[in-house]
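A.B. asks: sequence plus predicted model, see below.
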Amino acid sequence: MKHLFTLLGSVILTLTSYAQEAKTVDKEKLFDLYQTQRYADAAQYLKGIYGEDVNDFKILSQMGYCFLMAGNNVEAEKFYSKAYTLQPKNLSILFSLGSINTKRGNTEKAKLYYGEIVAIDSNNFSVYKLLANLYRIPTDSLKLFYLLKANKINPAEGDVAVDLAGIYTTKQAYEKAYQILDIASKADSDNLILQKEKLPIANQLKRYTEVIAAGEKLLKDGDDAGVLKDVAKAYYYTKKYQKAIDLFKLLEKVAMQNEATLYYTALSYRALKNYQQAANYTKKTIEEAISPNTPSYYALLGLVYEENNQLSQANSAYKKGLQFNAAPNLYYRLAVFYDTKLKQSGNALKYYNLYLKSKPSVTDDKAELKFVKDRVAQLNLAD
């Protein structure tokens, strides 16, 4: 009886194996689906033939690939996971599972899969690059570790060079950052991203001649705000002040100026003894440095002090805000403050009138306008 069951089992296995082999795929149809990038149709076609209870590594990998390319990460992971149980050290499967989990935000699982690849192939550039990208914070020590590993294996790869140089720049290790970008840019002389990334670092290292030569070449392909700024600064430091001004003004034309560019423009005019323009650009620098919201911040600070009965500090905060901008809400707060807290009707009337002259919004400040007009009339009668 025992031998009978053994023989029956053998026959069933043979029939099952034969049945699987009998499932034939129309290779021409599948190739056409691949060619036209209809991966979802290809996945469903294969699933229709083989079903879900597949135990063949090649078929599982193929189905996982089709679902992955179709954007169906749930189904892709299901088939790749089955393939993983059959061949847990297959690099292609590990990369696919790592990629799927990265896309789905499961970074810890992705790290585990990529970590298995490192254990199998410690000189795999791609896995170190992928691992580095999983660490979002630039200052993370593991991000630096993986970038260093990747860069050591392939120092010519641009993306890793840029990321690694960025970390060194943050640490103010400019010479290291420069060397990394220099090697990569020499290996890929047409990579404009590498050349642009190198300019501000070269400026930090006072390689001004290099910045000007490389930057002017880049500008022939079109104006770039970052390049314009770096080349202009290099011109300033080499005392070519008019050239610096000309480039800084190009930034103004496209509204890309900032506090630093305006400051250097002012310095350049001062060096040329054009004191009128130097003064104008110094004022522009100050205006650029001040947030348009600063008066509102002082209004809030004054209100907090007022509510805490710190009247002297409240008065100072409101008036400090007026130094940045004569905003209607600051005049209003000061008027009410003098009227209700300090009981100084003369000063209250002064600030109520200044509020009306500051042209508050007739729609947004409708209630305040009515109150102020009524209160001014009352105070005038009292006088």
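C.D. replies: Received it, and whenever you're ready, just let me know what you need.
A.B. asks: CA only for contacts and neighbour counts going forward, please
C.D. replies: Noted.
A.B. asks: what residues sit buried inside stretch 222-239?
C.D. replies: Within stretch 222-239, the residues that qualify as buried are 225-237, counting by 16 or more other Cα atoms under 10 Å.
A.B. asks: and the comparison structure, right after this:
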Amino acid sequence: MKKLFITCLLLSFSTLLFSQISTSIDKEKLFDFYQTQRYADAATYLKSIYGEDVKDTKILTQIGYCFLMAGNNVEAEKYYSIAYATQPQNLPILFSLASINAKRGNNEKAKNYYSEIVKIDSNNFNVYKLLANLYNEKDSMKLVYLLKANKINPLEGDVAEDLADVHSVYQEYEKAYQVLDIAIKADSENLVLQRAKLPIANQLKKYNEVISSGERLLRDLIDAAVIKDVAKAYYFTKQYQNAINLFKTLEVLSMQNEATLYYTALSYRALKNFPKSSIYTKKTIDEAISPNTSSYYALLGLVYQENNQFSLAAAAFKKGLTFRPNPTIYYRLAKLYDTKFKQTKTALSYYNKYLKSKPSLKDEKEEIQYTKDRIAQLKPTD
């Protein structure tokens, strides 16, 4: 039945198409190109029939469509542009040109074409939706176009979600909530909208709603964002153990982050479990600090050293060690105290720490040998 429907649809399309083009076309051949989705072959065939100097708008758009479906945006734009010059208010042509330019990253040109559509049809939902997609969330024009699209069709889920996101960026949580609420009432099984609503409901302190809706969602899927929102709602309703259980689920899935660890620490603290609270506070700190921080301080220290600012260099190196043991820093501190500060005892200490930090035998072969030789030279004799 499905194949029959598709065949009938193609036959109807081809009937409409072939009623508009020359009888010199081999209709069966062209129909076969469409049916097998060989759009590049269809475009080449049409060009072979009509040549390069085509003036008829219907033929131009047909060839442009074939190139568009074949993924050849350059040729597609060429033919649609010629058609546009003849019929500048043709909506399908304007939509095609805007789409082609959006695909190619020419957003300003795409905006111009979409804007022309708005002048012709100010109630076109699709054009406002497409225009909004060309702006980032912090651009006021994105909000303008999403509001227009949502006003025309407040039940459309994609626009509702995008508009709620923008409202949230501006911290207009009540507006975001209402937009999603209307769309969800029209499509109660839309899990995307339900998930999008949870963090907004949390912001509005609708914690019981978050728990009720979120737990339903978690029966059907494991979603880190949903778990986090429900766990936070449990925390704010003082159901600390439930919050901990959910936050630990994220740890099992290796999907924890600074915020989830922080709330876990707070939950343990509220339960007077101070040892666990301390553990998770430390985990929060570790999560918040980049693993590369010590390397950044190593670089800063090296810059100071190269500028003969040796005290600042030593301070930067030592600061780096407070984040993570770093063989490179130990080595640079050792050389700094050895060659610049002439403090043999301190230099020896850092040389030994460098060797104990297990530097790479392959990448730091010369540094390791230098360190061993220097330790032998600096080591006090009896």
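C.D. replies: Looks like it arrived, so ask away. In this text, all values refer to a predicted model and were calculated from it rather than measured experimentally.
A.B. asks: with respect to Ser361 of the first structure, which of the buried residues of stretch 222-239 of the first structure is nearest?
C.D. replies: Of all those, Ala225 has the smallest distance to Ser361 of the first structure: 36.8 Å, by Cα to Cα.
A.B. asks: pretty sure the closest one contacts Glu252?
C.D. replies: No: assessed by Cα atoms under 8 Å, Ala225 of the first structure is found out of contact with Glu252, at 10.0 Å.
A.B. asks: what about Pro295 of the first structure, distance to Gln44 of the first structure?
C.D. replies: Using Cα to Cα, to the nearest Å, we find Pro295 of the first structure at a distance of 62 Å from Gln44 of the first structure.
A.B. asks: and those two? Which one has more around it.
C.D. replies: The neighbour count for Pro295 of the first structure versus Gln44, taken as other Cα atoms under 10 Å, is higher for Pro295 (25 against 15).
A.B. asks: wait, doesn't that one sit right on Lys319?
C.D. replies: No: here Pro295 of the first structure does not reach Lys319: they are 9.5 Å apart, not a contact under Cα under 8 Å.
A.B. asks: can you pull the residues that touch both of these two?
C.D. replies: Overlap of the contact sets of Pro295 of the first structure and Lys319 (by Cα atoms under 8 Å, 6 or more residues apart in numbering) consists of Leu330.
A.B. asks: buried stuff in stretch 199-219 of the second structure?
C.D. replies: Buried residues in stretch 199-219 of the second structure, counted by 16+ other Cα under 10 Å: 199-202, 207-208, 210-211, 213-214, 217.
A.B. asks: which part of the first structure matches it?
C.D. replies: Counting by TM-score structural alignment, stretch 199-219 of the second structure lines up with residues 200-220 of the first structure.
A.B. asks: return the member of the buried residues of stretch 199-219 of the second structure nearest to Glu108 of the second structure.
C.D. replies: Using Cα to Cα, Ile200 is the member of these that lies nearest Glu108 of the second structure, at 32.6 Å.
A.B. asks: can you give me how far whichever helix or strand the closest one is part of is from the chain middle?
C.D. replies: In the assignment (DSSP states H and E), Ile200 of the second structure maps to helix 191-203. Helix 191-203 of the second structure has its C-alpha centroid displaced from the chain centroid by 18 Å (Cα atoms, centre = their mean, to the nearest Å).
A.B. asks: fine, thanks again, bye for now.
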